[in-house]
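>>> quick one: sequence plus predicted model below, questions after.
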Amino acid sequence: MSNTIDHPPLHDEQTRREQALTETVVASFDGTPDARLKQLMQSLTRHLHAFVRELRLTEDEWNTAIGFLTDVGHITDDRRQEFILLSDVFGVSMQTVTVNNEADADATEATVFGPFFVEDSPSIELGGDIAGGASGQPCWVEGTVTSTDGTPIAGAHIEVWEADEAGFYDVQYDGTELAGRANLTADSAGCYFFWGLTPTPYPIPHDGPVGRMLAATNRSPYRASHLHFKVSAPGHRTLVTHIFVRGDELLGSDSVFGVRESLIAEFTEHSSATPTPDGRAIGDRSWTSTRFDIVLAPTRAKTDSHSERHR
């Protein structure tokens, strides 16, 4: 049985008044000097008015929405961005990423940036450890960085960051010590390798208005297990992406819709007795390994045609 509320047909005069108001507000932006800003404001007006009119939004519902957005603003500070969180759980962040990272041959898919990136993370040599004291199961990560034509990208800059085994990033703890993040440089053959932590699932912050919205709509705040990458090289589009753990039961319900099938990787578990790739002593704890080959799309001029981008 449908839960949709049907509304009686509108009188012609009511329809005329509502349409006239929309047209008046749209026209108020006609004098906007910046053409793109004018387009954005007029389109936003049309969509917002259409939402209100289609659903016959009540004044109580609108006041509730205003109160909700006010709460989102109040909880936002220099360490917590609830508006980004709101964008994430509506899939708007991921849709914006998708629009701005068009498919290009077999280039690695992009996904959401997330709120926990930090500039100037520690630099490590190839084979180094990004954990920096963060707790978790050791994980050997390796791969290559190439162009879409298969050419290795020597010296590609790679930044990686992740949560610890408790599901928290370093910036969520008191203090300023960085852990679970680093940057490194691919070698002359475009190869990279480092020690990290086996990714674990964790909830996005859900003690605020966005969390209450998820609870009211019976949605989980949990993100699928993942490891963040930001990869850049001259002449190539900077890639922000994750890799996800194959077999994670949350792959189909990631709270910010960041999972892509092409980004799901095998994380193979090894016993403590299994030799590590670099001879590192693991002790009596098991470890995992994974491979993630990265393909960067070329930087393209904005005047390129759609057909040229997809040859």
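Thanks, I have it.
>>> contacts and neighbour counts: CA atoms only from here.
OK.
>>> now the strands for the stretch 51-200 of the chain?
Ranges of strands in the stretch 51-200 of the chain, per DSSP state E, counting those that start in this stretch, are 138-147, 157-161, 181-185, 191-197.
>>> residue 65 is nearest to which of these?
Each of the strands of the stretch 51-200 of the chain has some distance to residue 65 by CA to CA; the shortest is strand 157-161, at 34.7 Å.
>>> same for that closest one, what does it pack against?
The contact analysis (3 or more CA pairs under 8 Å, 6 or more residues apart in numbering; DSSP states H and E) places strand 157-161 against strand 181-185, strand 226-232.
>>> just those: most buried one?
Counting by mean count of other CA atoms under 10 Å, strand 181-185 has the highest mean neighbour count of these, with a mean of 24.
>>> what's the distance between it and the middle of its chain?
Taking CA atoms, centre = their mean, to the nearest Å, one finds strand 181-185 lying 19 Å from the centre of the chain it belongs to.
>>> now it against strand 191-197, angle please.
Here the directions of strand 181-185 and strand 191-197 differ by 170 degrees (axes from the mean of the first three to the mean of the last three CA atoms, to 10 degrees).
>>> next, the angle from strand 181-185 to strand 157-161.
Relative orientation of strand 181-185 versus strand 157-161 (the same axes, to 10 degrees): 160 degrees.
>>> any residues touching strand 181-185, and which ones?
121-126, 130-132, 155-162, 192 (CA atoms under 8 Å, 6 or more residues apart in numbering).
>>> now these: which count as buried?
Buried members of these, scored by 16 or more other CA atoms under 10 Å, are 121, 123, 126, 130-131, 155-162, 192.
>>> mind listing the helices for the stretch 1-150 of the chain?
12-27, 35-55, 59-75, 82-89, 92-100 (DSSP state H, counting those that start in this stretch).
>>> tell me what the longest one is packed against?
This means helix 35-55. Packing partners of helix 35-55 (3+ CA pairs under 8 Å, 6+ apart): helix 12-27.
>>> now do the strands for the stretch 201-311 of the chain: every range, in order, please.
202-203, 222-223, 226-232, 239-245, 264-265, 268-270, 287-291, 294-296.
>>> out of the ones you listed, which comes closest to residue 309?
Closest among these, using CA to CA: strand 294-296, at 13.5 Å.
>>> pretty sure residue 197 contacts residue 139?
Yes. Under the criterion of CA atoms under 8 Å, residue 197 makes contact with residue 139 at 4.8 Å.
>>> distance of residue 261 from residue 250?
13 Å (CA to CA, to the nearest Å).
>>> pick out whichever of these two has more residues nearby.
Neighbour count, other CA atoms under 10 Å: between residue 261 and residue 250, residue 250 has more, with 17 against 11.
>>> for comparison:
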Amino acid sequence: MPKVSDVPHVGKAILDAIQRGAPDVDLDDLPNLTDMSADKLTENVIAINQGCTNPRQKYVLEALVRHMHSFVKEVGLTPEEWMTGLEFLTKTGQMCTDIRQEFILLSDVFGVSALVDTLNHPKPPGATEATVLGPFFVEDAREVAIGGEIAGEESGEPMLVKGRILDTNGKPIPNCLIETWETDEDGYYDTQRSGEDGYVQDCRGRLYSDKDGNYAFRCVMPVPYPIPNDGPVGQLLRSMNRHVFRPAHLHMMFIADGYEKLITALYFKGDIFLSSDAVFGVKSSLVEDPKKVTDPAEARKAGFKKDEFYLCDRDFILITEQQAQEELVKAKAQAKAEATKA
């Protein structure tokens, strides 16, 4: 059973490729890939992929091949359409930079990001639901004390967000790290305003819950904004007459020992894009209706200079790592059963 490198007189290019890491395969193990008809091609692509030693990778790729080939047959894909697709993906990759990921945006607008998130972070009744992370999280947010501000009042309408971090039994979770970030009143994140010297942090911060699970911070009321639409994904959406807007939301992330990390966001009642989020991130359980407080004394007590502010009082319910694993097993079994039926 000769390997490629055992065959006499193979060219230097082949030997160089093997030297660089190309598998030195056993030629007798390879399927016959000549004279492939449309009905045989799929199975032969799968057959030649069988040398993959990672079971999960092999399973995923087999399903991917079957679905891609089925798609080509279903729509009767033409060579011109195939090339258009390749050119689109090429431009998508060329648009990516260290601070912009056009492929993630593409995944977002097709609902794939939201689907992966939903499937991998199912919650039992009563627990706070997760939603998409988005592209504007950074690791170096400044820390604020409980009740501190993550945004100056000049950045928008003042809002106080407070509540408790609890487990599913109502027990407080102390020392939970809370990351939060949002847009200013113009609909821009601070990273979108970066210049030659980087960006000035605003509308983002981190804090920790106290011994009773309490948290509070001052921010501003976020506003709707567009996803980046100056690249190939934006062109695709225009061709489909789809809008590029997200409803106003406040991102929040919770990290505590022994609990599943929760990435979520609060959305706000009455937003014009609440029911048509461009990236499918809105869940009804995450919609809030902040109360307008007009008492100047209450505003001063909360730490605001202005006389009025919005109050959002919201508890967040985390699940343990064990609960997360149990819910994931059930959700994936259900999703696979539904996919099989379809």
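Noted; the coordinates are in hand. Here the structure is a predicted model, which means the values were calculated and not measured.
>>> hang on, the earlier thing: okay, the strands of the stretch 201-311 of the first structure in a markdown table with distance to residue 102 of the first structure next?
Below are those laid out as a markdown table (distance: least, CA to CA, whole Å):
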| stretch | distance to residue 102 of the first structure |
| --- | --- |
| strand 202-203 | 29 |
| strand 222-223 | 24 |
| strand 226-232 | 17 |
| strand 239-245 | 12 |
| strand 264-265 | 19 |
| strand 268-270 | 31 |
| strand 287-291 | 24 |
| strand 294-296 | 12 |
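>>> nearest to residue 23 of the first structure, out of these?
Of the strands of the stretch 201-311 of the first structure, nearest to residue 23 of the first structure by CA to CA is strand 239-245, at 39.7 Å.
>>> what lines up against residue 297 of the first structure once you look at the second structure?
Counting by TM-score structural alignment, residue 297 of the first structure corresponds to residue 319 in the second structure.
>>> who touches the counterpart of residue 265 of the second structure in the first structure in this structure?
Mapped onto the first structure by TM-score structural alignment, residue 265 of the second structure lines up with residue 242. By CA under 8 Å, 6+ apart, the contact list for residue 242 of the first structure reads 110, 111, 226, 227, 228, 229, 263.
>>> in the second structure, which of the residues you listed still touch?
Of the contacts of residue 242 of the first structure, the ones still in contact in the second structure (both residues aligned by TM-score structural alignment, their matches' CA atoms under 8 Å) are 110, 111, 226, 227, 228, 229, 263.
>>> specify which member of these is nearest to residue 15 of the first structure.
For these, the nearest to residue 15 of the first structure is residue 111 (41.5 Å; CA to CA).
>>> against residue 103 of the first structure, how distant is that closest one?
For residue 111 of the first structure relative to residue 103 of the first structure (CA to CA), the value is 13 Å.
>>> what about those two, which has more around it?
residue 111 (26 against 15).
>>> list the contacts for the more buried one?
By CA under 8 Å, 6+ apart, residue 111 of the first structure lies in contact with 94, 97, 98, 240, 241, 242, 258, 259.
>>> mind picking the two most distant members of these?
98 and 242 (14.0 Å).
>>> overlap in contacts, these two.
Overlap of the contact sets of residue 98 of the first structure and residue 242 (by CA under 8 Å, 6+ apart) consists of 110, 111.
>>> just tell me what residue 53 of the second structure corresponds to in the first structure.
Matched to the first structure by TM-score structural alignment, residue 53 of the second structure sits across from residue 33.
>>> how near is its match to residue 39 of the first structure?
11 Å.
>>> go on, residue 193 of the first structure?
According to CA to CA, residue 193 of the first structure stands 46 Å off from residue 39 of the first structure.
>>> kindly report the same for residue 66 of the first structure.
25 Å.
>>> out of the two, which sits in the busier spot?
For residue 66 of the first structure versus residue 39, neighbours defined as other CA under 10 Å are more numerous around residue 39 (15 against 12).
>>> and residue 174 of the second structure, what does it touch?
Applying CA under 8 Å, 6+ apart, the residues contacting residue 174 of the second structure are 165, 208, 209, 210, 211, 212, 213, 214.
>>> and residue 244 of the second structure, what's its match in the first structure?
Checking TM-score structural alignment: residue 244 of the second structure goes with residue 221.
>>> quick one, what contacts that match?
By CA under 8 Å, 6+ apart, the contact list for residue 221 of the first structure reads 203, 204, 205, 206, 211, 214, 255.
>>> identify the residue nearest the second one in space, chain neighbours excluded?
Just to be clear, that refers to residue 204 of the first structure. residue 221 (5.6 Å; CA to CA, 6 or more residues apart in numbering).
>>> check the first one too.
Once flanking residues are discounted, residue 203 of the first structure sits nearest to residue 222: 3.9 Å by CA to CA, 6+ apart.
>>> how far away is that neighbour from residue 181 of the first structure?
Taken as CA to CA, the span from residue 222 of the first structure to residue 181 of the first structure is 21 Å.
>>> what about residue 166 of the second structure, how many residues nearby?
Residue 166 of the second structure: 21 neighbours (other CA under 10 Å).
>>> now the equivalent of it over in the first structure. Nearest residue, chain neighbours left out?
Alignment note: residue 166 of the second structure maps to residue 146 in the first structure; criterion TM-score structural alignment. Leaving aside its sequence neighbours, residue 146 of the first structure sits nearest to residue 152 (CA to CA, 6+ apart; 4.2 Å).
>>> my guess is the one you found contacts residue 186. True?
No. If you go by CA under 8 Å, residue 152 of the first structure and residue 186 don't touch, sitting 9.5 Å apart.
>>> quick check: neighbours shared by those two?
144, 145.
>>> just say which of the helices of the stretch 1-150 of the first structure is most tucked in.
Among the helices of the stretch 1-150 of the first structure, ranked by average contacts under mean count of other CA under 10 Å, first place goes to helix 82-89 (a mean of 19).
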